[in-house]
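Trainee: Got a predicted structure here, sequence first:
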Amino acid sequence: MLYHTKFLGGDTIKIGFIGPGKVGVSLGRYFTHKGINVTGFYGRNLENTIKAAKSTKSKVYCSLKNIIEESNILFITTPDDTISIIDTEISSFNFNLKNKSICHTSGSLSSNLLSNVKHSGALTYSIHPIYAFSSKNTDLKELENIYFSIEGENINENDEIITLMKILNNKYFVRSINTYSSYHLATVFVSNLVLSLLEIGTNYFKEFGLSEKEALEALKPLIMGNINNIFAEGFVKSLTGPVSRGDITPIQKHLSVLREDHKNVYKELSLNLLNLVALKMSLKTDNTAHEKNKELELKNLLENSNEYKYIYKILGGIEL
């Protein structure tokens, strides 16, 4: 379930950041922009920590002990393989962490990674901003539109972390603790793997003598038009291309010029497009059709169309 509730305030929340990297600095700047009290930053690299603190007009902490004492919410924004080390270090102070909220921002790890601070009384969370942070100078206006996913034990409306979300006025959703692998997989598919797919397509344009920049400029209207259509109409109504049309000849020509290491990617993605084509055809006759019927609808499509049946075969589809 998605939440988006307007909430004013923020002066009682004090947030400290452990890790002055792209995510930590960007979120720190954004929280400050939203009127939230950022206490400061702690980091291994003093120069980066000083810059992070300056960007948020906050404090440089030289010890974990001090930032813990002066913050009621701690964001661990370090690389994934450092989070458990920070968890151990914090718990080594033998503090009573009751009423402290400690979270990491990794989408690929669960809140269970913070087991030591949890045993010391802290409320622990994985809070993942669904955004690709490529810089510490992230446009704050862009951050106003991002979603946050929250995972933790027994989350309720009275949790301070939920209060923070309401102050930010960003949309968010709560997910269960066993979802972190599939959740992160979803974000990788639509972000990192899309980047890889675009790079593959752009390289074919470079074979025509275009630079990467020129190829991207040429392809941008096609890419953005497709993305805009998906957001406006959904996947099924945005279908175009030879698979959608049942056009066999262009697909055969594609397969003849594809690099060998790209063939499996092409075939798998095209087979998935056939699933969407089947769903589109079924929606023309039955408005109640939905994705749960995908396998049945594909079977019906192949039984009723020799063109699509042949496309399915040359793409390496297994007989249904």
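Mentor: Everything's here; your move. All of these numbers come straight from a predicted model, not from anything done at the bench. Numbers count the residues shown, from 1 in each chain.
Trainee: going forward, measure contacts between C-alpha atoms and count neighbours the same way
Mentor: OK.
Trainee: Please, where are all the strands along the chain?
Mentor: 2-3, 14-18, 37-42, 59-61, 73-76, 101-104, 123-129, 148-152, 172-175 (DSSP state E).
Trainee: Redo those strands as JSON lines? Include distance to residue 83 and mean neighbour count.
Mentor: Listed next are those as JSON lines, based on distance: least, C-alpha to C-alpha, whole Å; neighbours: other C-alpha atoms under 10 Å:
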{"stretch": "strand 2-3", "distance to residue 83": "27", "mean neighbour count": "14"}
{"stretch": "strand 14-18", "distance to residue 83": "10", "mean neighbour count": "25"}
{"stretch": "strand 37-42", "distance to residue 83": "14", "mean neighbour count": "26"}
{"stretch": "strand 59-61", "distance to residue 83": "18", "mean neighbour count": "20"}
{"stretch": "strand 73-76", "distance to residue 83": "7", "mean neighbour count": "24"}
{"stretch": "strand 101-104", "distance to residue 83": "7", "mean neighbour count": "26"}
{"stretch": "strand 123-129", "distance to residue 83": "11", "mean neighbour count": "24"}
{"stretch": "strand 148-152", "distance to residue 83": "16", "mean neighbour count": "21"}
{"stretch": "strand 172-175", "distance to residue 83": "20", "mean neighbour count": "18"}
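Trainee: Could you export the ones you listed to TSV, including columns for distance to residue 233?
Mentor: Shown next, in TSV, are the strands of the chain (distance: least, C-alpha to C-alpha, whole Å):
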stretch	distance to residue 233
strand 2-3	20
strand 14-18	40
strand 37-42	40
strand 59-61	47
strand 73-76	37
strand 101-104	35
strand 123-129	25
strand 148-152	24
strand 172-175	23
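Trainee: The structure to be compared is supplied as follows:
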Amino acid sequence: MTRSLSVIGGGHVGRVLGRLLGSRCAVLDVLTRSPSSARAAVDFIGAGVAADGYAALRPADIYLLSVGDDQIEPACAALAAAVPLRGAIVFHCSGALASDRLAAARAAGAHVASVHPIRSFADPAAVAADFAGTFCGVEGDAEAVDALNALLLALGARPVAIDAAAKTVYHAAAVFASNYLTTVLDAALRAYQAAGIPEQTARELARPLAAETLANVFRLGAAPALSGPIARGDMATVARQEAAVAQWDAATGELYHALIAPTVELARRKHNR
């Protein structure tokens, strides 16, 4: 039997998942902050009716809450007050918050979960067209997780079970792998430029080193991929570099200093394998 789906929140993630899940579910209602954005979301999804408020929502089997993190609990409470949820599945898409933020739905008899697609949604149409292979961090009630995993697998996605108690650390992993990696590479490029190398040339110098390091990390693991003075035990060079970087730019010097201890620990793991 085809399940029914309603979408609350018309941002990029909601639109993409609404369109994708709509290929497996019957989309009923789409509720967003304004009638115009709801109609735009319905157009993108290709199904459903733009709802003008929670009171207009019809009972559905699955509810997708694609709202900002600070709106998850209020939206869930409004949903629980508007429609019967016993036996339904309610899930949100936050990478930082766990499914326990859906307590109002659980109290109303729903099975709750969170599904976090590990993608950039800057171009929703492109993501929707190429969603197969996307990893999705999933946690929540067993009934909800089982049903959502089945839908994700049918879409070609790759659901991964995560520990709800460590959801914030899980989300921080993406920040380390993407945002802070960019910050560290920016420090490298600025340091090259401080040595008199033009910015474009600095990028070309850093590119093969960074690319090869990333390839080694993902092929071998972080510890075996570590090279450089700390991996060799050359702490005298590290001390000279730290002093030189701090003299050039105090903030970057603090960053360099903060990375020494975890890199020493990584080197220890490398040599104790």
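Mentor: That came through, no problem. The model shown is predicted, which means the values in this text are computed figures rather than measured ones.
Trainee: Which residue in structure 2 aligns with residue 126 of structure 1?
Mentor: Aligned counterpart of residue 126 of structure 1 in structure 2: residue 114 (TM-score structural alignment).
Trainee: That match against residue 98, yeah?
Mentor: Yes - look at residue 114 of structure 2 against residue 98 with C-alpha atoms under 8 Å: they come within range, at 6.4 Å.
Trainee: Could you pull out the residues contacting both of the two?
Mentor: Counting by C-alpha atoms under 8 Å, 6 or more residues apart in numbering, the residues touching both residue 114 of structure 2 and residue 98 are 139, 140.
Trainee: Relative to residue 250 of structure 1, which of the strands of structure 1 is closest?
Mentor: Proximity to residue 250 of structure 1, assessed across the strands of structure 1 by C-alpha to C-alpha, is greatest for strand 123-129 (40.6 Å).
Trainee: Packing partners of the closest one?
Mentor: Contacts defined by 3 or more C-alpha pairs under 8 Å, 6 or more residues apart in numbering; DSSP states H and E place strand 123-129 of structure 1 against strand 101-104, strand 148-152.
Trainee: Just give me the neighbour total for residue 42 of structure 2.
Mentor: Per other C-alpha atoms under 10 Å, the neighbour tally for residue 42 of structure 2 reads 25.
Trainee: and it, what pairs with it in structure 1?
Mentor: In structure 1, residue 42 of structure 2 lands on residue 53 (TM-score structural alignment).
Trainee: OK, contacts around that match?
Mentor: 40, 41, 59, 60.
Trainee: which residues does the first one contact?
Mentor: Contact partners of residue 40 of structure 1, counting by C-alpha under 8 Å, 6+ apart, are 15, 16, 17, 53, 56, 58, 59, 60, 61, 67.
Trainee: Which pair of those spans the longest distance?
Mentor: Maximum pairwise distance in these, criterion C-alpha to C-alpha, is 15.2 Å, between 56 and 67.
Trainee: Count the residues that sit near the equivalent of residue 206 of structure 2 over in structure 1.
Mentor: Matched by TM-score structural alignment, residue 206 of structure 2 corresponds to residue 219 in structure 1. Applying other C-alpha under 10 Å, we find 16 residues neighbouring residue 219 of structure 1.
Trainee: Residue 81 of structure 1 too?
Mentor: Residues near residue 81 of structure 1, counting by other C-alpha under 10 Å: 8.
Trainee: any idea what it aligns with in structure 2?
Mentor: Under the alignment (TM-score structural alignment), residue 81 of structure 1 pairs with residue 70 in structure 2.
Trainee: which residue packs closest to residue 123 of structure 1, ignoring adjacent ones?
Mentor: residue 101 (4.8 Å; C-alpha to C-alpha, 6 or more residues apart in numbering).
Trainee: give the contact list for the aligned residue in structure 2 for the one you found.
Mentor: In structure 2, the residue paired with residue 101 of structure 1 is residue 89, using TM-score structural alignment. The contact partners of residue 89 of structure 2, by C-alpha under 8 Å, 6+ apart, come to 61, 62, 63, 110, 111, 112, 113, 144.
Trainee: go with 6 Å
Mentor: 62, 110, 111, 112, 144 (C-alpha atoms under 6 Å, 6 or more residues apart in numbering).
Trainee: Any figure for the gap between it and residue 222 of structure 2?
Mentor: 39 Å (C-alpha to C-alpha, to the nearest Å).
Trainee: Same question for residue 200 of structure 2.
Mentor: 28 Å.
Trainee: between these two, which one's more packed in?
Mentor: Neighbours per residue, other C-alpha under 10 Å: of residue 200 of structure 2 and residue 222, the larger number sits with residue 222, 16 against 10.
Trainee: residue in structure 1 matching the more buried one?
Mentor: Residue 222 of structure 2 maps onto residue 235 in structure 1, by TM-score structural alignment.
Trainee: Once you drop chain neighbours, what's closest to its match?
Mentor: Here the residue nearest residue 235 of structure 1, using C-alpha to C-alpha, 6+ apart, is residue 276, at 7.7 Å.
Trainee: Out of the contacts of residue 53 of structure 1, which are shared with structure 2?
Mentor: Among the contacts of residue 53 of structure 1, the contacts conserved in structure 2 (both residues aligned by TM-score structural alignment, their matches' C-alpha atoms under 8 Å) are 41, 59, 60.
Trainee: What is the nearest of those residues to residue 296 of structure 1?
Mentor: Looking across these and measuring by C-alpha to C-alpha, the closest to residue 296 of structure 1 is residue 41, at 54.7 Å.
Trainee: still on that earlier bit, of all the strands of structure 1, which one is nearest residue 223 of structure 1?
Mentor: strand 123-129 (24.3 Å).
Trainee: check contacts around residue 302 of structure 1.
Mentor: Contacts of residue 302 of structure 1 by C-alpha under 6 Å, 6+ apart are 308, 309.
Trainee: Structure 2: which residue goes with that one?
Mentor: In structure 2, residue 302 of structure 1 lands on no residue (TM-score structural alignment).
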